[in-house]
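[1] What follows is a predicted structure for the sequence shown.
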Amino acid sequence: MCGAEFKALPEGVQRVAAALQAHGHPHMPRMLDDAARTAQQAADVLGILVGQVAKSIIFRRKSDDAAVLVITSGDRRVDEKKVEAHVGKIGRADAGFVKERTGFSIGGVSPIAHATPPVTLIDQELLRFEVVWAAAGHPHGVFPLHPTDLERLTGAPVVDVVQEVSA
């Protein structure tokens, strides 16, 4: 890509595309006809398992008001106590906080290219898959990657941060 292709993309997707390109990632964002604001919507549109959606969830750390990004598998629920064991006490982040800190609206939060770098944790459950799909800075934007690419792109550790799955 020479850069001209980015101009037709929404601003958030342009930031994600530039970050992917800077890291030498082989896949650029793809714009979908339908919105993929939830993991289930993304899975339905892409024709993949909901677990293959790398959802980005933002929390607010209480001690310093930092954004905490948890990247988890779309079929899992975050265990806030497990997250707190890694980063300290957290609370919910409202839409204004998410937009201010990440530069993205809820439903399109990418795991990369944030306005302010967050404290990031990657859920180990994502490693179950060969390919996962993440939001690319817009509810219609996504990009594919191998779960271990998240470590390289974010510098974040892979940890257990989800609720136990009942059999």
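    Great, that's in hand.

[2] make it CA atoms for all contacts and neighbour counts henceforth
    OK.

[3] Apart from its neighbours in sequence, what residue is nearest A39?
    With C-alpha to C-alpha, 6 or more residues apart in numbering as the measure, G74 is the residue that lies nearest to A39, at 5.2 Å, once sequence neighbours are left out.

[4] From the contact counts, what lies against whichever strand in the chain runs longest?
    Of all segments of type strand in the chain, defined using DSSP state E, the longest is strand 53-61. For strand 53-61, the contact count by 3 or more C-alpha pairs under 8 Å, 6 or more residues apart in numbering; DSSP states H and E identifies helix 39-46, strand 67-73, strand 90-92, strand 132-135 as packing neighbours.

[5] To Q21, which of these lies closest?
    Relative to Q21, the nearest member of the helices and strands packed on strand 53-61 by C-alpha to C-alpha is strand 132-135, separated by 15.5 Å.

[6] What is the neighbour count of D75?
    When neighbours are counted by other C-alpha atoms under 10 Å, D75 registers 17.

[7] And for K89?
    K89 has 16 neighbouring residues, counting by other C-alpha under 10 Å.

[8] what does D64 give?
    Counted with other C-alpha under 10 Å, residues neighbouring D64 total 10.

[9] That one in helix, strand or coil?
    Look at D64: counting by DSSP: H, G, I helix; E, B strand; the rest coil, its state is coil.

[10] ok, it - contacts?
    With contact taken as C-alpha atoms under 8 Å, 6 or more residues apart in numbering, D64 is in contact with no other residue.

[11] Presented hereafter is structure B, for comparison with structure A:
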Amino acid sequence: MIKLKEFEEKLKEYIIENNIDAEQHIYENTCHTVEEAASAANASPKDIVKSICLIGNEGNLIVAIVGGNDRVSTSRVAKALNIEIPKIATPEEILNKTGYICGGVPSFGYEGIFLIDPKVMENEFVYTGGGSPYSLTKISAKVLQQINKGQIVRIRK
């Protein structure tokens, strides 16, 4: 059985060890959907970001970060990176590549190529995965981009 607290603790330790200005929030109810996340955080769906994990043709992890109500265009991701169209990662690949379970993946804290849609950068703060489906992390969009070395490029449909 997967212990969700272990994933939340792992992210909390990463934030502390790397002196990242972010707040992790753990809730009673799940934050798996954008609506659930916005409700839990008492925020707007536009304040929620999704980290869509993709696998490139060489098996590398690509993380496409878009606003809560947006969808990722895999063809735009491919064009931005000058690669073949990547595939959506399976839950097993997400766990193996990020160290987090599907539904709680933060937008930072592991190796990957990070692409951030410009619409995300319009927000002062965003909420991203907090390590488990029951947690979120509030972080400045600018800090997020700095720590994951994200390329800002239009990747939404």
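    Perfect, I can see it now. Computed from a predicted model, the values in this text were never measured in an experiment.

[12] quick revisit: got the angle between the longest strand of structure 1 and strand 67-73?
    Angle, strand 53-61 of structure 1 to strand 67-73, by axes from the mean of the first three to the mean of the last three C-alpha atoms, to 10 degrees: 150 degrees.

[13] which other residues reach strand 53-61 of structure 1?
    Applying C-alpha under 8 Å, 6+ apart, the external contacts of strand 53-61 of structure 1 come out as 39, 42-43, 66-74, 87-93, 98, 109-111, 126, 132-135.

[14] what's the matching range in structure 2 for the longest helix along structure 1?
    For structure 1, the longest helix by residue count, based on DSSP state H, is helix 11-22. Residues 6-17 of structure 2 are where helix 11-22 of structure 1 aligns, with TM-score structural alignment as the criterion.

[15] With stretch 73-81 of structure 1 instead?
    Residues 67-75 of structure 2 are where stretch 73-81 of structure 1 aligns, taking TM-score structural alignment as the criterion.

[16] Buried ones in the matching stretch, by neighbour count?
    Of the residues in stretch 67-75 of structure 2, those scored as buried under the neighbour-count criterion (16 or more other C-alpha atoms under 10 Å) are 67-68, 70, 72, 74-75.

[17] between these, which is nearest I116 of structure 2?
    G67 (9.3 Å).

[18] Please report the distance of that closest one from L4 of structure 2.
    Counting by C-alpha to C-alpha, to the nearest Å, the gap between G67 of structure 2 and L4 of structure 2 amounts to 25 Å.

[19] before we move on, what about K10 of structure 2?
    When distance is defined by C-alpha to C-alpha, K10 of structure 2 is 10 Å away from L4 of structure 2.

[20] same question, R76 of structure 2
    Taking C-alpha to C-alpha as the criterion, R76 of structure 2 is separated from L4 of structure 2 by 33 Å.

[21] can I get the buried residues of stretch 67-75 of structure 2 in CSV with distance to E28 of structure 2?
    What follows is the buried residues of stretch 67-75 of structure 2, written out as CSV (distance: C-alpha to C-alpha, whole Å):
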residue, distance to E28 of structure 2
G67, 24
G68, 21
D70, 26
V72, 29
T74, 33
S75, 37
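
[22] Not counting sequence-adjacent ones, nearest residue to L49 of structure 1?
    The shortest distance from L49 of structure 1 to any residue that is not its chain neighbour, by C-alpha to C-alpha, 6+ apart, is 5.8 Å, and that residue is A43.

[23] Next up, identify which helix or strand V105 of structure 2 is on.
    With secondary structure defined by DSSP states H and E, V105 of structure 2 is part of neither a helix nor a strand.

[24] OK, contacts around it?
    If you count contacts by C-alpha under 8 Å, 6+ apart, V105 of structure 2 has them with 51, 98, 128-132.
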